[in-house]
Every structure is written in structure tokens, then in C-alpha cells.
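[1] here is a sequence together with a model predicted from it:
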Amino acid sequence: MNLRRFGIYCGIVAPVLWLSLIAVAGAMRPEFSHVNQYISELGERGSATEILMRYIGFEFSGFLYLCFAAALPANLRAGWRSALLAVFIGLDGLGRIGAGVFACDPGCDGLSSSQALHRLFATTGFSAAILAAIACGVLLRTHAWLGSLSGYSIGSGILATIFLLLMTWDSNPILASGLSEHLATGALSLWLLVFAARLLRAP
């Protein structure tokens, strides 16, 4: 297997691994609520799922994102457009790794420096992922074999943005911040999976 193809497989494995670990870690903690609690709380300091989520969920999946980003320009061959897309996906990977290195405090509402850095890296990762999805849709809309994903890519980025806004909206009548975050990361993870799978089938 050459490095270009290996990078694509990383892009397929990363979102599947991430979503699977959220489900597994949540099942390991019956008290955890996917509706009311943040994903980061699965990797909070001292929790039963800290090692699983911090080192595999955040850091290893982030590394896979970096591998996918590194191989993207050679696979996509779209000049500066593929380079820009690779930068956004790479920033998403770095955000994930940083969020794993700096775990959140219990409940993710502490005031420690680790909590602050975790929030910074997580925000960076989410923002970069949204930009990657939207940029893919806008920049590659005329691409020979990726143009068909344009609407889906833009829609995924916009949908994730809406969910994240609902998550941070203090007056949200639904009061399901955890669910909003889960839906946002689900939309972006599914987009990356579809994108990488399309690259795998490309001529």
C-alpha cells in the first residue's frame, strides 16, 4: 500500500473510530448522558474512560486526521485548493490532539489551565472541520469527480454550525447541549467519511 492510499484509509478510519469510541465510552459509563453532557466529559480527568477517550479518541484519531491531510494534495491534485483543504483538516487533527493532551476538568466547567487549553483546542478543531466542509463544497464544486459532493459538503458545515450555536446558546429552550454537540460532530465525521470514501473510489 502506498502512502497516498494509506492517507485515504486514515481518513476513513478516523471518523469511524471517533464515533465508535463515543458510543463505547458512553456505554462504559451508565451515568453519562449523551443528551446533557459534552463528549469531552468522557475524557475528563479521573473518569473511568479517560485513557480511552484522551489517548485513542482524541489523540490517535487526531493523528489519523493529520495523515489524511498530509496525503490529500497528492490524492486530490487540485493545486492550492487541495492545499487549503488539507490545512483545515490538519488543524482539525491538531485540535483533537491538543484536546486530548489537555483534558477537561470533571464536568468540563473548571477554571484550570488544562480546561482552558482543552476548550481552545476543541474550538479550533470544530472550527477547522466546519471550514474544511464548506471549503470543500465551494472550492471543488467544479471538480471532475468531487463536484457532486459540493451541496452535501456545504450543508454539513452549515448544519454543524447550527448545532454548535444551539450548544452554546444560553437561552436554548431545548437545553440539550450535549445532544447538539453530538449531532455537530456526527455531521462532520460523516462528511469526512463520505469525502475519504469518494477519494478511494476516484480514478
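    Looks like it arrived, so ask away. Numbers count the residues shown, from 1 in each chain.
[2] going forward, measure contacts and count neighbours with C-alpha atoms only.
    OK.
[3] isn't Ala71 up against Gly7?
    Yes: under the criterion of Cα atoms under 8 Å, Ala71 makes contact with Gly7 at 5.1 Å.
[4] ends of stretch 103-111, how far apart?
    12 Å (Cα to Cα, to the nearest Å).
[5] any idea how far that stretch is from the middle of the chain?
    20 Å (Cα atoms, centre = their mean, to the nearest Å).
[6] please list the outside residues in contact with it.
    With contact meaning Cα atoms under 8 Å, 6 or more residues apart in numbering, stretch 103-111 is reached by 38, 40-41, 43-47, 54, 112, 114-116, 118-119.
[7] by neighbours, which of these wins?
    Tallying neighbours with other Cα atoms under 10 Å puts Gly43 at the head of the contacts of stretch 103-111, with 29 neighbours.
[8] what's the closest non-adjacent residue to it?
    Residue nearest to Gly43 in three dimensions, not counting chain neighbours: Glu50, with 4.0 Å by Cα to Cα, 6 or more residues apart in numbering.
[9] and that neighbour, how many neighbours?
    Counted with other Cα under 10 Å, Glu50 comes out at 21.
[10] likewise Arg198?
    Other residues within reach of Arg198, judged by other Cα under 10 Å, total 15.
[11] buried residues, the helix or strand where Arg4 lies. List them.
    Using DSSP states H and E, Arg4 sits within helix 3-28. Neighbour-count burial for helix 3-28, counted by 16 or more other Cα atoms under 10 Å, picks out 4-5, 7-15, 17-19, 21-22, 25-26.
[12] can you name the element that comes right after it?
    By DSSP H and E, the next helix or strand past helix 3-28 is helix 50-51.
[13] can you list contacts of that next one?
    With contact meaning Cα under 8 Å, 6+ apart, helix 50-51 is reached by Leu42, Gly43, Glu44.
[14] nearest to Leu159 among those?
    The nearest member of those to Leu159, counting by Cα to Cα, is Leu42 at 23.8 Å.
[15] residues near the nearest residue to that closest one once chain neighbours are set aside, how many?
    Once flanking residues are discounted, Leu42 sits nearest to Thr49: 5.8 Å by Cα to Cα, 6+ apart. Counted with other Cα under 10 Å, residues neighbouring Thr49 total 20.
[16] for Leu165, same thing?
    Considering only other Cα under 10 Å, Leu165 is surrounded by 16 other residues.
[17] let me know whether the residue nearest to Leu42 touches Gly43 as I believe.
    Yes: the criterion here is Cα under 8 Å, and Thr49 meets it with Gly43 at 5.9 Å.
[18] use this one as the comparison:
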Amino acid sequence: MAAPIRFERAPPMSRPQESTVLAANHGATSALLVGGALAGPLFTAAWIAGGALTPDYQPMRHLVSTLALGSFDWMQVASFFVAGLLVLGLAIGLRRALRPPGSAWGSLLIGLAGIGLVGAGAFASDPANGFPVGTPVVPTESTTNGMLHNLFAAAFLFSLPVSAFVFTRYFRRVGERGWAIASALTGVAFFAAFSLQRFDSDPAARFGLYQRIGITTSLLWLTAVAVYALRARRQG
């Protein structure tokens, strides 16, 4: 008979080894939070620059996604991927950093928003609201790429304000009343921006504006939460 196989337990790590591992984990989490704090400003800077450089593009009217159909398409596509990956990393960083443990659903929703951004970059939008020039204001047909883009874009757009509502409960639980109010107001502001279109006499002329108000509000909140988690991490 063959001799039985014996499994030997690995020796415990020494204190210096444990300190090295903890420091590495701490550094990795901080890097994820810093990246998440930069996601919103980078994404915003990309659509501002792309909108200014793209001929015939009207930020007040046209959607952010349609910049990927213009002459500086690479800039918008790159911002989708970069910001999406940074937001995904932030979701992981928040889950690690917040004490007591942060909202699992809140972090999950932020991760879903990151996936939405990456997917929106992978699949190009259909022409919309008259851009590129010469296309109808109301699209007459949809492509598979366009439908997939809209699906991922919706995941990004709606996951962040819902996450803000979820984090409202977390901040109340840890006694951060100001942060709880700010998170709740973020969610309300996002949905209010899109609801205002119903009362606009010419919503198509300002659809890009309403979209940008909603996106910017959510991304400002996301950046603020990343900074909050970084400070909590350092104090802890």
C-alpha cells in the first residue's frame, strides 16, 4: 500500500510579514479609492473637451454618448472604459474601507455603474436627437449595438442615484447626518433633472443639458464618497 499523504500546515507568518501584507492591502485599497475619486472628473473633462472640439455638436441638445459618433470618437470611448474601470475599483475599495462594513448593496450598485460605463464604451450609440448632423431627431431604427449601448448606459445612469439612496441609510447608521442628507438629495436631484423635461416646451433642445445635470450630480457624489472613505481609512 502507498504511504498516506500528509499535509503539513504552513508556519504562521511573523509579525514583519503580517505588517507587510497589511500595508500592501492598505495601499491597494487606498489606490482604488483614489482612482474612484478621479473617475468623475476624468469622465466630465472628456465630454467637455470632446463637445468643444467636435464640429456641429451642441452640448445643450445632444447626448454625451453621441460624442462617440463624432470626429473625436476615441476620446469619448476611452473615457467610458477608463472611468468604468475606476468606478469598478472604487466599488471594491469602498467595501474594504468603510467601517463598520459599508452597504453591500450600495457598493454592488456602484460596481454595476462601472460595468455600465465599460459596456457603453464597447457598444456605440445610435444617432440621436439630430447628431450626427443629417440624422433624424427621433431615430427611425435601432441597431443591436445601439440597443446594447442603451442597456449599459441605463445601468450606469440609474445605479448611481439608487446607490446614493442606499448609502443614505449607511450614513445614518454611522451618525453622519450631513452625508446622509447629501446622499438623499443626490438621488432626488438626478431624478428631478430628468423629470423636468416633461414640463419643458421644447425638451429636445435641452435634452443634453438635463442629462448632464443628472450625470454630474451623481459623479460629484461619487467623488465625495471616495474622498470620505479615504479620510476614514487614514483615521482608522
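    It's in. Everything quoted here is computed from the prediction, not taken from an experiment.
[19] what would you report as the TM-score here?
    TM-score of the superposed chains, computed with TM-score structural alignment, normalised by the length of structure 1, equals 0.90; 196 aligned residues with a Cα RMSD of 1.7 Å.
[20] which position in structure 2 aligns with the residue nearest to Leu42 of structure 1?
    In structure 2, Thr49 of structure 1 lines up with Phe72, judged by TM-score structural alignment.
[21] which stretches of structure 1 form helices?
    Taking DSSP state H as the criterion, structure 1 carries its helices at 3-28, 50-51, 61-76, 80-101, 113-139, 150-168, 177-200.
[22] turn the ones you listed into JSON lines, including distance to His34 of structure 1.
    Listed next are those as JSON lines, based on distance: least, Cα to Cα, whole Å:
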{"stretch": "helix 3-28", "distance to His34 of structure 1": "7"}
{"stretch": "helix 50-51", "distance to His34 of structure 1": "16"}
{"stretch": "helix 61-76", "distance to His34 of structure 1": "20"}
{"stretch": "helix 80-101", "distance to His34 of structure 1": "19"}
{"stretch": "helix 113-139", "distance to His34 of structure 1": "18"}
{"stretch": "helix 150-168", "distance to His34 of structure 1": "13"}
{"stretch": "helix 177-200", "distance to His34 of structure 1": "6"}
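[23] quick one: Val35 of structure 1 from Gly178 of structure 1, how far?
    Taking Cα to Cα, one finds Val35 of structure 1 at 5 Å from Gly178 of structure 1.
[24] once you drop chain neighbours, what's closest to the aligned partner of Gly93 of structure 1 in structure 2?
    Alignment note (TM-score structural alignment): Gly93 of structure 1 maps to Gly114 of structure 2. Closest residue to Gly114 of structure 2 apart from its sequence neighbours, by Cα to Cα, 6+ apart: Gly84 at 4.1 Å.
[25] verify the stated contact: the one you found with Ile115.
    Yes: between Gly84 of structure 2 and Ile115 there is a contact at 6.2 Å, judged by Cα under 8 Å.
[26] who has more neighbours, the two?
    Neighbour count, other Cα under 10 Å: between Gly84 of structure 2 and Ile115, Gly84 has more, with 29 against 23.
[27] thinking Leu94 of structure 1 is in contact with Thr123, fair?
    No: counting by Cα under 8 Å, Leu94 of structure 1 does not reach Thr123; the two are 11.1 Å apart.
[28] what's the mean deviation for the helix holding Arg4 of structure 1 versus structure 2?
    Compared with structure 2 after the fit, helix 3-28 of structure 1 shows a mean deviation of 0.7 Å (mean Cα distance after the TM-score superposition for structure 1).
[29] matching residues in structure 2 for that helix?
    Across structure 2, the stretch matching helix 3-28 of structure 1 (TM-score structural alignment) is residues 28-53.
[30] the aligned partner of Ser61 of structure 1 in structure 2 and Pro127 of structure 2: what is the separation?
    Residue mapping for Ser61 of structure 1 onto structure 2 gives Ala83, with TM-score structural alignment as the criterion. Relative to Pro127 of structure 2, Ala83 of structure 2 is positioned 23 Å away (Cα to Cα).
[31] again with Asp73 of structure 2
    According to Cα to Cα, Asp73 of structure 2 and Pro127 of structure 2 sit 13 Å apart.
[32] sorry, back to before: who's in contact with the match of Ser61 of structure 1?
    Ala83 of structure 2 touches Ala39, Gly40, Leu42, Phe43, Gly114, Leu117, Val118, counting by Cα under 8 Å, 6+ apart.
[33] just give me the closest of those to Gly175 of structure 2.
    Gly40 (26.4 Å).
[34] burial check on the nearest residue to the closest one once chain neighbours are set aside, number of neighbours?
    Sequence neighbours aside, Leu219 is the residue nearest to Gly40 of structure 2 in space, at 5.0 Å (criterion: Cα to Cα, 6+ apart). Look at Leu219 of structure 2: counted by other Cα under 10 Å, it has 23 neighbours.
[35] what's the counterpart of Leu219 of structure 2 in structure 1?
    When structure 1 is aligned by TM-score structural alignment, the residue opposite Leu219 of structure 2 is Ser189.
[36] any idea how far that match is from Pro203 of structure 1?
    Counting by Cα to Cα - Ser189 of structure 1 and Pro203 of structure 1 are separated by 24 Å.
[37] do the same with Ala160 of structure 1
    From Ala160 of structure 1 to Pro203 of structure 1 the distance is 30 Å (Cα to Cα).
[38] please say which of these two ends up with more neighbours.
    A side-by-side neighbour count of Ala160 of structure 1 and Pro203, using other Cα under 10 Å, places Ala160 first with 25 against 5.
[39] the more buried one -> structure 2?
    Ala160 of structure 1 maps onto Phe190 in structure 2, by TM-score structural alignment.
[40] flag every buried residue along stretch 183-191 of structure 2.
    Ser183, Ala184, Leu185, Thr186, Gly187, Val188, Ala189, Phe190.
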